[in-house]
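> sequence and predicted structure, then a few things I'm wondering about:
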Amino acid sequence: MAFRLKLVPDHTTFDFFKHAWLTFGASVVATIASIVVALVLGLNFGIDFKGGTTIRTESTQALDVGLYRGAIAPLNLGDVSITQVFDPNFGPDQHVSMIRIQAQDGAEAITPDTIAAVEAALQGVDPAVKFISTESVGPKVSGELIWTAVWSVLAATLAIVVYVWLRFEWQYSIGALAALVHDVTLTVGLFALFQIRFDLTIIAALLTILGYSINDTVVVFDRLRENLIKYKTMPLKDVMNVSVNETLSRTVMTSGTTLIALISLLVLGGDVIRGFVFAMTWGVIVGTYSSVYVAKNIVLFIGLDRNKKPEDPSAKFFTEGAQNADN
């Protein structure tokens, strides 16, 4: 008999509304607190959003990022990011790195003297290092990147809400929107609270969190729609409890296996991707929580028309399109 791992029994009867005032209230308080923290403390923007200078190096010796970082640290240049560049066209003795240094005192770029000091420090630990190019990101470009990042998150959120509206009903889309705002706000608030570097990789993490969160939410909503047809006289709150319990095993297994991979990357992945992985880890946790305790609570508060047979508007759209094509 094959061994089957079960983190959750096949049949559970948890009452997810038993402490709704506490769980949903905590989410509201945490969301408001995150907004306040982000406004008061601000975000610790990385070079992408603050501007700075990028130095590209090449060496015949194997690149040691920790050694490079240790050599530059005494110069007190603030936010410094060092990453190794991989390219299949590089030779076996061609080791390339990108060193990004934040703008100093609001200047467009770091001064030639500072660049010379960085080069001297790196040559001290790697005599074979060569400096291929130096580029600067000015305040105007970094400011445009901030707005581009904001609009990308808003556009993704809007697209998801429209999809849920077409796939289900407008009440579901409001619940999905509340869950997405909850997840993104709490993630941004956490980064503001601990002043973790916030750059373009974190924007990528936020967009991924949106997709992961809505995936869990749609699974619950889809089962809810099926159960509304199956249990016509059962109170809406009880139907929601049944739906979440029926999808609980899938939710726990999906989130659990994802967290195993993320925690491994968080511990072993190194400094370069730690911010991204941390955002993703936190996002999976709050995304799973919001799917169970936020989205459905909003739908329950708004209410559903039980007299109207739940249907899939997108399926109706495609069916009518096929009929029109036949005619």
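Right, received. Where do you want to start?

> C-alpha from now on. contacts and neighbour counts both.
OK.

> where along this structure do the helices fall?
With DSSP state H as the definition, the chain shows helices at residue ranges 20-41, 47-50, 65-72, 112-125, 139-167, 170-194, 200-230, 236-268, 274-293, 295-302, 313-326.

> would you mind giving these as TSV with distance to Val80 and mean neighbour count added?
Formatted as TSV, the helices of the chain follow (distance: least, Cα to Cα, whole Å; neighbours: other Cα atoms under 10 Å):
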stretch	distance to Val80	mean neighbour count
helix 20-41	21	15
helix 47-50	8	23
helix 65-72	8	16
helix 112-125	11	15
helix 139-167	16	16
helix 170-194	18	22
helix 200-230	15	19
helix 236-268	20	17
helix 274-293	14	23
helix 295-302	40	20
helix 313-326	49	11
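
> structure two is appended below for comparative analysis:
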Amino acid sequence: MSEESKKHIDFMGVRRIAAAVSIILVLGAVISLGVKGLALGLDFTGGSLVELEYAEAPELPDVRSKLESAGYDNAMVQNFGSDKAVLIRLPAAFDDSVGTEVVSALSRNAELTLERSEYVGGQVGEELREQGGIALLLAFFVVLIYVAMRFQLKFGLASVVPLVHDVLIVLGIFSVFQLTFDLTVLAALLAVIGYSLNDTIIVSDRIRENFRRILKGEPEEIINISLNQVLLRTIVTSGTTLVVLISLLVFGGEMIRNFALALFIGVLVGTYSSIYVAANMLVTLNVNRDDLYVPQKEGAEGSQPEEEDPPDWLKRMD
């Protein structure tokens, strides 16, 4: 057995299992989004956010009780970075003067300072929600056009489907666990689209190159060769990115935790989808050498690539 055959991984041999896993995850995400929806943050729903710094760590149930007594119902109270910092989220019924009112309600028998108070109107939140959805749809459309022009329409479809797959799974996880979805998470989703697209473009470029160079073997075999050739690069890129995201999750603080979490999930799913979902789509769409054939100009010399021998493991399959 040659060294090349030892290193070969039969990605396409389990493509049906990978497809089943992807379908289950996407259906689960869609069902959760339909039933539970997203826990939209104040950026999208409107409302007030108040951050307080206590001299001594307060008991959160006591803070909630005082807020209810002062007429602030349905307040979300949580620690923010430390047990002395408290973040209070209030629904849209309140206005931008709520910060000082909350301090007055909570300052009895407690020493605290107002760190910040932000108000987002309901109309602004609705506009942000609509613009965020349009941004995602526009990103998918632009990717489809770009990849179709650079490669071929089948590659364009095979690039957009993984992006939709990745975004839906990230949204599904946020829906299942009711994690707060705000503008930072939306920015993370757009970053996930860019990251996943970059991986998919590299895989597609290698597949196209090998279809033109290796003139023997079935499409699945050529795709397998291509995936093995880019595997090390994918592992190194994803690994270094995940190390940074883990650092952000651990040390970044509450403000960017959901942003880092969305990116972390997106990188993991995007790496998987660039190998299995994109390649699976190409096989499903019956991509072949005719799709990638470059017509030879009349009188041109050397424009047709020379045939390259397939690797040893592929020869033994003939």
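That came through, no problem. Bear in mind that the values here come from a model prediction, so they are computed numbers and not experimental data.

> tm score of chain vs chain?
Put the two chains on top of each other and the TM-score (TM-score structural alignment, normalised by the length of structure 2) is 0.78; 282 aligned residues with a Cα RMSD of 3.2 Å.

> which one of the helices of structure 1 lies closest to Thr12 of structure 1?
Distance to Thr12 of structure 1, taken as Cα to Cα, is lowest for helix 236-268 among the helices of structure 1, at 5.7 Å.

> which secondary structure elements does that closest one contact?
helix 200-230, helix 274-293, helix 295-302 (3 or more Cα pairs under 8 Å, 6 or more residues apart in numbering; DSSP states H and E).

> how does it look with 7 Å?
Contact here means 3 or more Cα pairs under 7 Å, 6 or more residues apart in numbering; DSSP states H and E; on that basis helix 236-268 of structure 1 packs against helix 200-230, helix 274-293.

> so what does the first one touch, helix or strand wise?
Packed against helix 200-230 of structure 1 by the contact rule (3+ Cα pairs under 7 Å, 6+ apart) you find helix 170-194, helix 236-268, helix 274-293.

> let's have these in a markdown table, adding distance to Val218 of structure 1.
Below are those laid out as a markdown table (distance: least, Cα to Cα, whole Å):
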| stretch | distance to Val218 of structure 1 |
| --- | --- |
| helix 170-194 | 8 |
| helix 236-268 | 11 |
| helix 274-293 | 8 |
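
> wait, which of these is closest to Phe317 of structure 1?
Ranking those by proximity to Phe317 of structure 1 (Cα to Cα) places helix 170-194 first, at 16.0 Å.

> in structure 2, what range does that closest one match?
With the alignment judged by TM-score structural alignment, the segment of structure 2 matched to helix 170-194 of structure 1 spans residues 153-177.

> and of the helices and strands packed on helix 200-230 of structure 1, who's closest to Thr134 of structure 1?
The stretch from those with the least distance to Thr134 of structure 1 (Cα to Cα) is helix 274-293; that distance is 25.2 Å.

> mean shift between that closest one and structure 2?
Mean deviation of helix 274-293 of structure 1 relative to structure 2 after superposition (mean Cα distance after the TM-score superposition for structure 1): 0.5 Å.

> which residues are in contact with that helix?
Applying Cα atoms under 7 Å, 6 or more residues apart in numbering, the set of residues contacting helix 274-293 of structure 1 from outside is 23-24, 179, 183, 187, 201-202, 205, 209, 213, 216-217, 244, 255, 259, 262, 265-266.

> kindly report the same for stretch 120-134 of structure 2.
42-48, 92, 186.

> how does it look with 6 Å?
When contacts are defined by Cα atoms under 6 Å, 6 or more residues apart in numbering, stretch 120-134 of structure 2 is touched by residues 43-47.

> hmm, which two among those residues are most spread apart?
Comparing all pairs in the contacts of stretch 120-134 of structure 2 by Cα to Cα, the longest separation belongs to Phe44 and Gly47, at 9.0 Å.

> counterpart of Ser264 of structure 1 in structure 2?
So Ser264 of structure 1 corresponds to Ser247, using TM-score structural alignment.

> just Val294 of structure 1 next, same as before
Val294 of structure 1 maps onto Val277 in structure 2 when the alignment is built from TM-score structural alignment.

> do Arg250 of structure 1 as well
Under the alignment (TM-score structural alignment), Arg250 of structure 1 maps onto Arg233 of structure 2.

> list the contacts for the equivalent of Ala19 of structure 2 over in structure 1?
Per TM-score structural alignment, the equivalent position to Ala19 of structure 2 in structure 1 is Phe24. For Phe24 of structure 1, no residue counts as a contact, taking Cα under 6 Å, 6+ apart as the criterion.

> mind running it again at 8 Å?
293-294, 297 (Cα atoms under 8 Å, 6 or more residues apart in numbering).

> circling back: ok, the closest residue in space to the match of Val294 of structure 1 that isn't next to it in sequence - contacts?
Spatially, and ignoring its direct neighbours in sequence, Val277 of structure 2 is nearest to Pro162 (5.7 Å; Cα to Cα, 6 or more residues apart in numbering). With contact set as Cα under 8 Å, 6+ apart, Pro162 of structure 2 has these partners: 196, 270, 273-274, 277-278.

> re the thing from before, which of the helices and strands packed on helix 200-230 of structure 1 sits closest to Ile72 of structure 1?
Ranking those by distance to Ile72 of structure 1, with Cα to Cα as the measure, places helix 274-293 first at 20.2 Å.
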